[in-house]
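[1] with the sequence up front, the predicted model follows.
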Amino acid sequence: MITKKTNILVTLIINPKYERLRDYLVNIADHFEDTGRTLPMVNNGIRLLDVDGLTLCVKHYDRTSWRNRLAVRIYKASKGKHSYNCAAQLRERGFATQEPVAYVAYRRNLMDQNMYFVGVFSNYHHSLHEAFGMPHSERAELLESFAHYAARLHEEGFLPIACSADNILFDRIDGRYRFSILDTGNMKCGRKVSIQKGCKSLAALQADDAFNTTLIRAYAVARGVNEAECQKYFERAKS
């Protein structure tokens, strides 16, 4: 849907399940600034909004370079729209992430556009960043679970371009660790991810040696490859 709002062109892609929120979503920029609250465990510009019994997770994508804005106008999907589509694909493949509610864009002119991705907050209580301070035995179990999760993501063709601990939420559910991707704007969706690219993505976590050793070993097992091969790619990515 494209509509006019005080000389601003509003583009709204909405999940039919949440059609009842249309009027609210058209004004998401105002709600984001006025009543949005930050997530306590992450610092990435995402805010939470409460409406109609739901907790919405809203990501605002700032203006990019003029080259990127021109590319978006001509052939490239915006980050907000990509987030919406990628979240839907992840959920279709059985991965936990926000249920997509809407993509909203406000455009004043050809090159001036602000974008928002709106999802239903998954309500996992911890970010992977907390693993850095865990006792070794507890952290090892978490990292082994995460490595298998990351391996499955990569096998299915999903690759966070720069893996961030703040962007990975987790919780222990029925005795097992479960994971959820918070922001899908920087995720590639497509072909099966190579071992080299998978290791490069994980190396971006910038953790300590003990953390990395456990993660590499478990990831190699999950992908069915030699640990030394993963170690080589990991070290190359960090250098």
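    Cool, got the structure. Numbering: from 1, shown residues only.

[2] use CA for all of it now, contacts and neighbours both
    OK.

[3] in what helix or strand does the spatially closest residue to Ser164 that is not a sequence neighbour lie?
    Distances taken as C-alpha to C-alpha, 6 or more residues apart in numbering place Leu205 nearest to Ser164, at 5.5 Å, with adjacent residues excluded. Per DSSP states H and E: Leu205 is located in neither a helix nor a strand.

[4] touching, Leu205 and Asn167? I think so.
    No: contact criterion C-alpha atoms under 8 Å: Leu205 and Asn167 do not qualify, at 10.3 Å.

[5] what about versus this one:
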Amino acid sequence: MIRYAIAPRREAFSPFVKDIQTYFEAPGTVITQKRNIIKILSFMKQKVVVKSFKIPNPINRFAYRFIRASKAKRSFVNATRLRELGISTPEPIAYVEFFTPLLERSYYISDYFDFDFEIRAVLKDPHFPDREAILREFAHFSWQLHQKGVYHIDYSPGNVLIKKEGDRYHFSIVDVNRMKFITYTDDLRFKNLSRFSATQQDTDFIAKSYAQIAGIDTAYAVKTLRHYHQKHQQYLQNKKRLKKYHRTNS
């Protein structure tokens, strides 16, 4: 069984959506091939991005069939909501799910966003051109997300895309299947910013820039972001040690 939804005014993609499994196996540019596979494909001379989600475990296959929305559907719904809020994310085209009778394969299809670099590149390179301006605009973009109640659970360096437009920078977010729409506390604002691996100098700069925009005490902003950033880095280190332990003892 197939279940899908196509965005309004994108009905021309119906043949692509209904035969997505065939199209996905066609030659294309692979963006990532880890847990999920993301490819750039072409349909009607238009670049699109297709994300094929890993087949879930049996419990989630049942849940995605009868209880809750799949990651593909959540991606489509969240992207639609973001754009309604005026937050940039590649325009959603469709999602597709295949059941036998539980969920087997699912796909999320969106327009291709022609970005110049990820925020990751800026954080990794201390000599990145116009670095301070980009980080300042990143803080402003993050504040806009928070003001509109967007809590991107995977708000991390690889999921913030940037395109230079004149002397300004346009930010767009991807990987939006894990997302909540909430009312923020000041504490939660900085917790949401903590997944970005950065030096303490950069973390402090982002915190101060955000505080200035949001009208929050600067000392509090720096202290809170440092706390959550260190906590997240410790979590990553523990996770890495655990993986190494399992590899050594398997």
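    Thanks, I have it. All values derive from a computational prediction rather than experimental measurement.

[6] burial count for the residue nearest to Ser164 of structure 1?
    18 (other C-alpha atoms under 10 Å).

[7] same question for Leu21 of structure 1.
    Using other C-alpha under 10 Å, Leu21 of structure 1 has 16 other residues around it.

[8] residues contacting the counterpart of it in structure 2?
    Counting by TM-score structural alignment, Leu21 of structure 1 corresponds to Phe13 in structure 2. Residues near Phe13 of structure 2 by C-alpha atoms under 8 Å, 6 or more residues apart in numbering: 6, 43, 93.

[9] give me the spatial nearest neighbour of the residue mapped onto Ser52 of structure 2 from structure 1, chain neighbours excluded.
    Under the alignment (TM-score structural alignment), Ser52 of structure 2 maps onto His60 of structure 1. Leaving aside its chain neighbours, His60 of structure 1 sits nearest to Tyr116 (4.6 Å; criterion: C-alpha to C-alpha, 6+ apart).

[10] part of a helix, is that neighbour?
    No: with DSSP: H, G, I helix; E, B strand; the rest coil as the criterion, Tyr116 of structure 1 is strand rather than part of a helix.

[11] on that earlier part again, tell me who's in contact with the counterpart of the residue nearest to Ser164 of structure 1 in structure 2.
    If you follow Leu205 of structure 1 across to structure 2 using TM-score structural alignment, you land on Phe196. Counting by C-alpha under 8 Å, 6+ apart, Phe196 of structure 2 touches 155-157, 229.

[12] out of those residues, grab the one that's most surrounded.
    Going by other C-alpha under 10 Å, His229 tops those with 24 neighbours.

[13] assumed that residue was part of a helix.
    Yes: assigned with three-state DSSP, His229 of structure 2 falls within a helix.

[14] surely it is in contact with Arg195?
    Yes: contact criterion C-alpha under 8 Å: His229 of structure 2 and Arg195 qualify, at 6.6 Å.

[15] any idea how far Arg178 of structure 1 is from Cys86 of structure 1?
    Note on Arg178 of structure 1: its distance to Cys86 of structure 1, by C-alpha to C-alpha, to the nearest Å, is 19 Å.

[16] between these two, which has more neighbouring residues?
    In this view Arg178 of structure 1 and Cys86 are compared by other C-alpha under 10 Å, and Cys86 has more residues nearby, 23 against 18.

[17] aligned against structure 2, show me the partner of the more buried one.
    Under TM-score structural alignment, Cys86 of structure 1 pairs with Asn78 in structure 2.

[18] its match - that's part of a helix, no?
    Yes: membership of Asn78 of structure 2 in a helix is supported by three-state DSSP.
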